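Student: sequence isn't available, so here's the structure alone:
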């Protein structure tokens, strides 16, 4: 049975009392960023309510809720995160309706959202089986490179260009091959700008020292929560540059994330079976507990005439490599992880034509144009296009949602 809060919201609201995601916001009357929790269409200001965290683990650490980012709170670890969640749910229960009028809530529409954490390092994986398979078909490569089923493949991204939802995306420029019979590059704006529907995992806790890998048995203790993530990609720049080392300028110009971090505690009841791995993962990556999640993911394209076209409906459960395996593999060389590090999942595609997570797959690398709701077509993104991601887990009488992750393409003048 779902819990009841004194904050009113509908059953399809993204932010019920069962969710309580963390974010960082500011307002016109207080422009200093501060930590908040989403509930209904409101934000509970934790800077004003830090004294509610009176449990044995947090009573002497209330200062972490008065910071401008979540990094210090992330660093406290799993038991503190659980205690904080319990305190928040207790505060917001309908039995405590007197808390409603204490001046500690802000309307989400009146807030400006910021990046929820200082992101020191960002790595992006390639962990969806169907996306990897489709890429192999498009580029006539060996079907799933021989290492893909053994290694959670990733590249190191650029944390400086990660932006919060709503930030404009300027069309990038770079070296491009126009005629593959004459492989001499020209320098121009990308003509093949794409989105990639991913999720991002934020890392926290008292993490490993350099030279001491994390262990698969308890690596989930260091996973704080999940956001939606758009790994914007310039496909023509990418095709030229990624031999032999992989993506660089094709992806470093912008990455967009949703502003609210949905905690792993809120997602616990939505765990589902991991994808069967064949061959069985090497021992350091092997785990039998469920760590995939039934998260419905939907993407939309809004053109400059305000017409919206649904692009795909996919699911987080289509990841072949779990977040536990991604994090464990990242650290196995002794790489030291830090609170606020972000791991992208890679594009999440499903097995059907309506579950493909990027335009490159939907249009088969531009060969089969997508017809939009306004009758126009797209192979790749045009200036003025806005890409919008949503995600949610459906509970019994409530929904744990992620809000939106959006970005609009603007020209490179």
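Tutor: That came through fine. Just so we're clear, the structure is a prediction, and the values are computed from it rather than from any experiment.

Student: please count neighbours and contacts with C-alpha atoms only from this point.
Tutor: OK.

Student: does residue 144 count as helix, strand or coil?
Tutor: Put simply, residue 144 is coil when judged by DSSP: H, G, I helix; E, B strand; the rest coil.

Student: so it is in contact with residue 133, correct?
Tutor: Yes - the criterion here is C-alpha atoms under 8 Å, and residue 144 meets it with residue 133 at 5.9 Å.

Student: how about the strands in the stretch 301-413 of the chain?
Tutor: 308-315, 342-344, 370-371, 377-378, 386-394, 399-410 (DSSP state E, counting those that start in this stretch).

Student: the fifth one vs strand 308-315, what angle?
Tutor: The one in question is strand 386-394. 40 degrees (axes from the mean of the first three to the mean of the last three C-alpha atoms, to 10 degrees).

Student: strand 386-394: which residues count as buried?
Tutor: Buried residues in strand 386-394, counting neighbours by 16 or more other C-alpha atoms under 10 Å, are found at 386, 387, 388, 389, 390, 391, 392, 393, 394.

Student: okay if I get those residues as a markdown table plus distance to residue 365?
Tutor: A markdown table is the format used below for those (distance: C-alpha to C-alpha, whole Å):
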| residue | distance to residue 365 |
| --- | --- |
| 386 | 20 |
| 387 | 18 |
| 388 | 21 |
| 389 | 21 |
| 390 | 24 |
| 391 | 25 |
| 392 | 29 |
| 393 | 31 |
| 394 | 33 |
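
Student: which single one of these is nearest to residue 314?
Tutor: Relative to residue 314, the closest of the buried residues of strand 386-394 is residue 391; by C-alpha to C-alpha it sits at 9.5 Å.

Student: next, find the distance separating the closest one from residue 345.
Tutor: For residue 391, the distance to residue 345 equals 14 Å [C-alpha to C-alpha, to the nearest Å].

Student: could you do residue 294 as well?
Tutor: 15 Å.

Student: of those two, which one has the most company?
Tutor: Higher neighbour count among residue 294 and residue 345: residue 345, with 28 against 18, using other C-alpha atoms under 10 Å.

Student: ok, structure two:
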């Protein structure tokens, strides 16, 4: 979740906490994130920008882990969140030097120091699916419906997201029934979330469901890597050991409970009566969080799971309560994992054990190959998106706006052009050079409108983090061609207008020379813009294959030059034509009508200025799929 493509997940409504360092800030300390900018909280504290917070919080921000901050009362976490949200109303460029850094320049670390890690099994669907994959029958362990079952993992092998690890070795059965010691052949992932304990408890103290939230600092994404062949042999009778303990990846950002309030929902109903300590008086005890897992092979991403946290049978409150129910103490930084979060559909299998039915089936990946389990060099990316209860964010779309904004003006223009052509061909029989230029411009405009509509098919108009990586790449590819055709349409249209001027003002020799010079200028800068657009990236394909090797120049400069040239040309055309219209020997009514028509060009100038502002916004946007139409 630290990759830049998920920038829109880190809005001012989130305010996550983590530990980061950089070349300019080498000592790890507390950070938060706003889109693709990381903010060092200790630097803000040094400049008295967080003076409303108690000293304990300010001191905690300078520590190399978040444990001291996590242990503080939840009310202080809320104060810190509110203070940062107020601070972020100001542009980040106004923050003190050294207090911010680009995400790509920051190294993220494990956010807390953890003494204990318990991995539970909260998903009923996962348990049933796994039973079917391994034992060929769907069944629940006897205890599952009575309390959340789990096992104690090892914190020594918890690694921050993005860290590579060595394929584990262990003993497992070979194809002939013998037992061998060698690298696992069934490396799997598990899509999980975990809560991080904040407020600790003493040995012998228990936690009630009513108070459980006070002991949760926040939530992280987690991948409990598993070697299924090693795990399968060692599970009986004590459970997993070497099949699980080699690596568990955890996201560097901790999302607080307050950030998820809008996505809180009623959890799954109990199928059996549970012990009184597990009875939660508050039915709003789960979250509507969409989860996704992708496998990345040779730079190509394939989605292998789409699940949701609300599929869990047991909640995070249940985990905290049950962990402490025997008097076991909770330590700040302890990790309580959900286990694999799977749903009831085929696309919601949260691990490959389920997806491949224990290795019996394979699944296709983006490069035309197939997988059964994870191979060397593969990456697994787990992402999450909390809804606001009505899935508003997920359903937000500008597709209708794009289609209306493209098709309505194009339809009006097309009717006008067709009417002009009909008049020129059949009525006046006076086809001119300007008509030919208009025809060419209309053909390219038709292609441009087709590409705009095609963009919506691949994801333009929707939030970038709600479309697949493949869709985004296709959007960038189509967008690349629209950037070539758009200046061509504008340039040819201006040349057509100039050709019309040459027809109208045949007797103005000096004016005709000016028009020819203007046409040459338009042709020159249009050609230059097109070549700049084509060779913006080296290699050219880097423009849409964002993960490929290469580099791209700052296209914002080209956008500004193009926009300024277009605006200046429109102004020059307007200033050129008005005096000539005034000198025409026609009656006042006709002259007023011509001036009224020409004055409409001022609207084009205003539209160009608005577009310039929008394309500038696009260049710095973290949600470019949604903003791409303005390119």
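Tutor: Here it is on my side, so go on. Given the structure is predicted, the values throughout are model-derived calculations rather than measurements.

Student: if we can go back for a sec, and the strands of the stretch 301-413 of the first structure as JSON lines, adding distance to residue 168 of the first structure?
Tutor: Putting the strands of the stretch 301-413 of the first structure into JSON lines (distance: least, C-alpha to C-alpha, whole Å) gives the following:
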{"stretch": "strand 308-315", "distance to residue 168 of the first structure": "18"}
{"stretch": "strand 342-344", "distance to residue 168 of the first structure": "20"}
{"stretch": "strand 370-371", "distance to residue 168 of the first structure": "23"}
{"stretch": "strand 377-378", "distance to residue 168 of the first structure": "20"}
{"stretch": "strand 386-394", "distance to residue 168 of the first structure": "9"}
{"stretch": "strand 399-410", "distance to residue 168 of the first structure": "5"}
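
Student: and among those strands, the most buried is which?
Tutor: Neighbour counts (mean count of other C-alpha atoms under 10 Å) averaged over each of these peak at strand 342-344, with a mean of 28.

Student: and that one against the second structure, how far off on average?
Tutor: Compared with the second structure after the fit, strand 342-344 of the first structure shows a mean deviation of 0.8 Å (mean C-alpha distance after the TM-score superposition for the first structure).

Student: what range does that strand cover in the second structure?
Tutor: Taken onto the second structure by TM-score structural alignment, strand 342-344 of the first structure occupies residues 335-337 there.

Student: which residues are contacting the matching stretch?
Tutor: When contacts are defined by C-alpha atoms under 8 Å, 6 or more residues apart in numbering, stretch 335-337 of the second structure is touched by residues 114, 116-120, 192-197, 222, 319-320.

Student: map residue 51 of the second structure across to the first structure for me.
Tutor: Per TM-score structural alignment, residue 51 of the second structure is aligned with residue 54.

Student: ok, residue 190 of the second structure next?
Tutor: Checking TM-score structural alignment: residue 190 of the second structure goes with residue 196.

Student: any idea how many residues pack against that match?
Tutor: For residue 196 of the first structure, the neighbour count with other C-alpha under 10 Å is 23.

Student: for it, what are its contacts?
Tutor: Residue 196 of the first structure makes contacts with 230, 231, 232, 233, 346, 347, 348, 357, 358, 359, as judged by C-alpha under 8 Å, 6+ apart.

Student: so the longest helix seen in the second structure corresponds to what in the first structure?
Tutor: Secondary structure of the second structure per DSSP state H: the longest helix is helix 469-504. With TM-score structural alignment applied, helix 469-504 of the second structure matches no range in the first structure.

Student: what does stretch 68-81 of the second structure give?
Tutor: Using TM-score structural alignment, the residues of the first structure aligned to stretch 68-81 of the second structure are 72-85.

Student: so where do the helices sit in the stretch 1-150 of the second structure?
Tutor: In the stretch 1-150 of the second structure, the helices defined using DSSP state H, counting those that start in this stretch lie at 41-46, 55-60, 67-70, 74-87, 124-135.

Student: how about the ones you listed, which one is nearest residue 619 of the second structure?
Tutor: Of the helices of the stretch 1-150 of the second structure, nearest to residue 619 of the second structure by C-alpha to C-alpha is helix 74-87, at 24.2 Å.

Student: name the residues that touch the closest one?
Tutor: Helix 74-87 of the second structure is touched from outside by 12-13, 15, 49-50, 52-54, 57, 69-70, 214, 217, 258, with contacts defined as C-alpha under 8 Å, 6+ apart.

Student: hmm, 10 Å instead?
Tutor: Under the contact criterion C-alpha atoms under 10 Å, 6 or more residues apart in numbering, helix 74-87 of the second structure has outside partners 11-17, 32, 34, 41, 44, 49-54, 56-58, 69-71, 88, 95, 198-199, 213-217, 256-259.

Student: would you mark the buried spots in it?
Tutor: Applying 16+ other C-alpha under 10 Å to helix 74-87 of the second structure flags 74, 76, 77, 79, 80, 81, 83, 84, 85, 87 as buried.

Student: and which of the buried residues of strand 386-394 of the first structure is nearest to residue 306 of the first structure?
Tutor: So of these, ranked by how close each gets to residue 306 of the first structure (C-alpha to C-alpha), first place is residue 386, at 9.3 Å.

Student: which residue in the second structure aligns with the closest one?
Tutor: Going residue by residue (TM-score structural alignment), residue 386 of the first structure aligns to residue 379.

Student: same thing with residue 148 of the first structure?
Tutor: Looks like residue 148 of the first structure aligns to residue 144 there (TM-score structural alignment).

Student: and if you look at residue 293 of the first structure?
Tutor: By TM-score structural alignment, residue 293 of the first structure lines up with residue 287.

Student: tell me the contacts of its match?
Tutor: Counted by C-alpha under 10 Å, 6+ apart, residue 287 of the second structure has contacts 260-267, 308-312, 315-316, 386-389.

Student: equivalent analysis for residue 163 of the second structure, please.
Tutor: Contact analysis of residue 163 of the second structure by C-alpha under 10 Å, 6+ apart lists 247, 248, 249, 250.

Student: nearest spatial neighbour of the counterpart of the second one in the first structure, chain-adjacent residues omitted?
Tutor: In the first structure, the residue paired with residue 248 of the second structure is residue 255, using TM-score structural alignment. Beyond its immediate neighbours in the sequence, the residue positioned closest to residue 255 of the first structure (C-alpha to C-alpha, 6 or more residues apart in numbering) is residue 162, lying 4.6 Å away.
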